[in-house]
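**Q** here are the coordinates; sequence isn't available:
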């Protein structure tokens, strides 16, 4: 049994029920953030240009929007939660350390705190998985 299998087994056996509700809230939050990126791509492109990623800005905008919308939906229903969470980690690392930290590390910078909390939750769900009340668990029980 390799390290990843041991982490998955530990996550599957140590999963309290309230984490499922937290997973749904996280998925809805990411889905809503993806919708807001799609509705205001000009602001996101301007933000990425300020980070000097001009060549990749269009691709990065699409990656962020698609990952948040599709990944948020998958996390909310509990389907491939670990994979969807892993795809969110690079986006949130950039959001925390390069984008939102520029406004300062104060309690007034709510986007920084939201990004940090989301990053911690995404890392948590990439370790512990989707839980009892999820599509993954339903598919595991009804496997034919």
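**A** Thanks, I have the structure now. Note that the structure is a prediction, hence the values are computed from the model and not measured.
**Q** Every contact and neighbour count from this point should use C-alpha atoms.
**A** Fine.
**Q** ok, which stretches of the protein are helices?
**A** 3-13, 18-39, 41-50, 57-77, 81-94, 110-128, 135-141 (DSSP state H).
**Q** could you check the distance from residue 57 over to residue 69?
**A** 18 Å (CA to CA, to the nearest Å).
**Q** next up, a second structure to put side by side with the first:
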């Protein structure tokens, strides 16, 4: 077994069921954040333009909204969880290190702390996977 298969096996065998509730809640939060981004794409564009990195703004706005909408649903359902998390990681890394950190590291910067918590949870689910209450698990059981 290579390293990735060993990590997946460890994650599948050491997955408490309460983490599935946390995964579902995380997926719903990410989906709802995507809905708010779609509702106000102009403020998201302005937020991205304030970053020190000058990039194709509208492309990034659409990537963030699409990644949050589709990724949030996939994470909540537990379908292709690691792939969905993989698409979320660049967004959250950018949110933490490019957007929110420029506002300062204070306890009043709630967006930074929310982004940090979501980033840590995404990393956790990237390692441990989707768990027993997921569509991934049910599809694996049907194949076996």
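**A** Received the coordinates, thanks. This is a predicted model, so every value here is computed, not measured.
**Q** hmm, back to that, out of the helices of the first structure, deepest packed?
**A** Of all those, helix 57-77 carries the top mean neighbour count, a mean of 21, counting by mean count of other CA atoms under 10 Å.
**Q** residue nearest the centroid of the second structure?
**A** Central residue of the second structure (CA atoms, centre = their mean): residue 88, 4.0 Å from the mean position.
**Q** Which residue in the first structure aligns with it?
**A** Aligned by TM-score structural alignment, residue 88 of the second structure pairs with residue 88 of the first structure.
**Q** Show the contacting residues for that match.
**A** 67, 68, 71, 122 (CA atoms under 8 Å, 6 or more residues apart in numbering).
**Q** residue contacts, residue 58 of the first structure?
**A** Neighbouring residues of residue 58 of the first structure by CA under 8 Å, 6+ apart: residue 45.
**Q** aligned partner of it in the second structure?
**A** Applying TM-score structural alignment, one finds that residue 58 of the first structure aligns to residue 58 in the second structure.
**Q** still on that earlier bit, nearest to residue 103 of the first structure, of the helices of the first structure?
**A** helix 110-128 (8.4 Å; CA to CA).
**Q** what helices or strands is the closest one leaning on?
**A** Judged by 3 or more CA pairs under 8 Å, 6 or more residues apart in numbering; DSSP states H and E, helix 110-128 of the first structure is in contact with helix 3-13, helix 18-39, helix 81-94.
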